[in-house]
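Asks: Okay, structure incoming, though there's no sequence with it:
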């Protein structure tokens, strides 16, 4: 419908809302397919058949009760219907004024929106709901495919120099821009808006593994891929984007050993990430008291992490650390004395595990602020 330019429905919406505030009238604008473009109605109390009869009919103007219908013709192919409602007053005259304003605003043509611009606006939540279908149709984008937003980040040395090369690699893996689209939203993260056939976690993980493997091979550096929940409509892509972005941050803070992670697999790290800093600091003070949370040595922290990794099993932990069992027991006792906890017990071990993760999070906040 829009070969060279797209009308700024946001501007039209704003103008009609201003007119509503002045005249107390409501307005409804739709295209020849009866797709609503702009509306100030909370609820349009009109039968769909009444709208269809006017849209498909030959009349240019018509009054039905307090509703005034008028067609706005841009050319042989583009016809729009503006409906004006005024409970007490002349809806015909106000409808003429509104139609004139809409016609003028439609003549203010905005540069053609590219897919890249559309997707960037979409994931940032900058596209009105009414505009999504119109723009996607103009850009030939399927509105109801199964999609996820995937975030891709490099880790290792020389990531800044390798980033542009990585972007080209991802674009070469997914060259079909009708189904998948690669975006560069900043200098640290590449976004892939990916269509899926069945939408399963296995399918998403396989896609992520392919990306990580290709980057490892081509650039000889590490990569992380995170992804949000599956969405079935374009309007929900912004939520999948937020989830993928949050997942990337959570992985970097708590799970640096993971190359691939979904938003739903982040466990307690995701919960801690959403806690306010003040609450985190209060919790750390409750666990460690007035002691410095960094009072443990690197060796002691390593022992605790291995102990947790081995499910509080002393023998397995001693084997993985390559030390004697009795030596490990002694070292754990020293840790218990320092922390005033007994990490051999599940409840105390869980408290310390959470406290160590919260400490990581607060350190991350301070570092980035």
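Replies: Here it is on my side, so go on. Keep in mind that this is a model prediction, so the values were computed, not measured.
Asks: hey, let's count contacts and neighbours off CA atoms from now on
Replies: Will do.
Asks: doesn't residue 39 make contact with residue 20?
Replies: No. With contact defined as C-alpha atoms under 8 Å, residue 20 does not reach residue 39; the gap is 10.7 Å.
Asks: Quickly list what's touching both of these two.
Replies: Listed as contacting both residue 20 and residue 39 by C-alpha atoms under 8 Å, 6 or more residues apart in numbering are 26-27.
Asks: element containing residue 13, please.
Replies: If you go by DSSP states H and E, residue 13 is part of helix 9-23.
Asks: how about that helix: buried residues?
Replies: 9, 12-13, 16-17, 19-20 (16 or more other C-alpha atoms under 10 Å).
Asks: Out of those residues, the closest to residue 145 would be?
Replies: Checking these against residue 145 with C-alpha to C-alpha, the nearest one is residue 9 at 24.4 Å.
Asks: Would you confirm that the closest one contacts residue 36?
Replies: No. If you go by C-alpha under 8 Å, residue 9 and residue 36 don't touch, sitting 10.6 Å apart.
Asks: In this structure, where's the longest strand?
Replies: The strand that spans the most residues within the chain, counting by DSSP state E, is strand 146-155.
Asks: putting a second one here so we can go through both:
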């Protein structure tokens, strides 16, 4: 349950204070963490006999051994070099320290397991509240779910990096869904603003970019005030991540509440989308429009259908822009200088993006 790196860090810290050589040994006798270079990976046969004996500690060939329990069953053995009284005291302290780590990590594991099942809707309503009470997790507080997607090497513990961003927030939960997806269930103050929610996402992004030198995507759901609704916020964050990849390709942080019309289009069935495209474009597809035309249209939309500003930003004459818009009108029957036609073509572009994305996902 506790990683070997944590065990190694613990005994390294104890050695720096006590100047005693220590090792952590599995109950089968293999050394998994040590301050003695020649001990790592060694098999200590005497440990198995010690584990099966009723003794709490034992002196064997110049080393003192102490048991560490998990639910009353020996899980590890601490080995301390030396036969003196100080070695005995240090061994007891080391055993107590790792025993405490076991309890803390087990509690966190139980909470992580609960949160995972909660997010995936694997719990009955009555189980949610009863288990939350046992784990000392409050029900009626404001929470929001952040979904973090990375392509970071699995050897790097991204979960621990995210946890380190909120070290004092013991009521926040960070757990891994798979190799590339991490979930943060963040507790919020009652008056937390939308700007603060975006700031938290930005903090996560900047920290992970700096620590891992890799790009991450972050999405967030809506704020919920009941534990049973956390799974809804998670589903919203998942949708936000997908919608962002389709319609907000230049953004790495996406908020569910700011998805706009993209959220609506994402939920349309593909046959309906194909019918819409066929009716609007009269048999044409987006491949029939050259890159220059599409770039002009997008810039025209960015400038709220302002011909003068669009031509200025594209470094073209106003008449050139009008010519391109007229050309598009001849192809589609839509005059983008007309607000209603502009809306129809904007939706057409978004629906086409959605269809292309879904076709790629199908393969």
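Replies: Right, received. Where do you want to start? Because the structure is predicted, anything quoted here is derived from the model rather than measured.
Asks: and the next element down the chain from the longest strand of the first structure?
Replies: helix 159-173.
Asks: Which stretches in the first structure count as strands?
Replies: 26-30, 36-39, 61-64, 67-73, 79-85, 146-155, 181-184, 190-196, 222-227, 260-262.
Asks: To residue 128 of the first structure, which of the ones you listed lies closest?
Replies: Nearest of the strands of the first structure (C-alpha to C-alpha): strand 36-39, 9.6 Å.
Asks: which other helices and strands contact that closest one?
Replies: helix 9-23, strand 26-30, helix 129-138 (3 or more C-alpha pairs under 8 Å, 6 or more residues apart in numbering; DSSP states H and E).
Asks: Nearest residue to whichever residue in the second structure pairs up with residue 195 of the first structure in space, please, no chain neighbours.
Replies: Aligning on TM-score structural alignment places residue 195 of the first structure opposite residue 187 in the second structure. Take residue 187 of the second structure and drop its neighbours on the chain: the residue closest to it by C-alpha to C-alpha, 6 or more residues apart in numbering is residue 143, 4.4 Å away.
Asks: Going by the alignment, that neighbour corresponds to which residue in the first structure?
Replies: Checking TM-score structural alignment: residue 143 of the second structure goes with residue 147.
Asks: roughly how far apart are that match and residue 228 of the first structure?
Replies: 9 Å (C-alpha to C-alpha, to the nearest Å).
Asks: which residues sit in contact with whatever residue of the second structure lines up with residue 303 of the first structure?
Replies: Taking TM-score structural alignment, the alignment pairs residue 303 of the first structure with residue 296 from the second structure. Counting by C-alpha under 8 Å, 6+ apart, residue 296 of the second structure touches 314, 321, 324.
Asks: how about the host helix or strand of residue 13 of the second structure, aligned to which bit of the first structure?
Replies: Secondary structure from DSSP H and E places residue 13 of the second structure in helix 4-18. Using TM-score structural alignment, helix 4-18 of the second structure lines up with nothing in the first structure.
Asks: Do a quick rundown of the helices in the first structure.
Replies: 9-23, 48-56, 91-107, 115-123, 129-138, 159-173, 201-219, 237-254, 267-273, 277-288, 298-309, 314-321, 325-339, 346-368 (DSSP state H).
Asks: Mind putting those helices into CSV with distance to residue 73 of the first structure?
Replies: Listed next are these as CSV, based on distance: least, C-alpha to C-alpha, whole Å:
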stretch, distance to residue 73 of the first structure
helix 9-23, 16
helix 48-56, 12
helix 91-107, 9
helix 115-123, 26
helix 129-138, 17
helix 159-173, 41
helix 201-219, 46
helix 237-254, 33
helix 267-273, 52
helix 277-288, 57
helix 298-309, 69
helix 314-321, 77
helix 325-339, 77
helix 346-368, 54
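Asks: any idea which of those is most buried?
Replies: Counting by mean count of other C-alpha atoms under 10 Å, helix 237-254 has the highest mean neighbour count of these, with a mean of 22.
Asks: what does it correspond to over in the second structure?
Replies: Taking TM-score structural alignment, helix 237-254 of the first structure hits residues 230-247 over in the second structure.
Asks: next one: stretch 360-367 of the first structure
Replies: Going by TM-score structural alignment: stretch 360-367 of the first structure matches residues 353-360.
Asks: Understood, closing this out.
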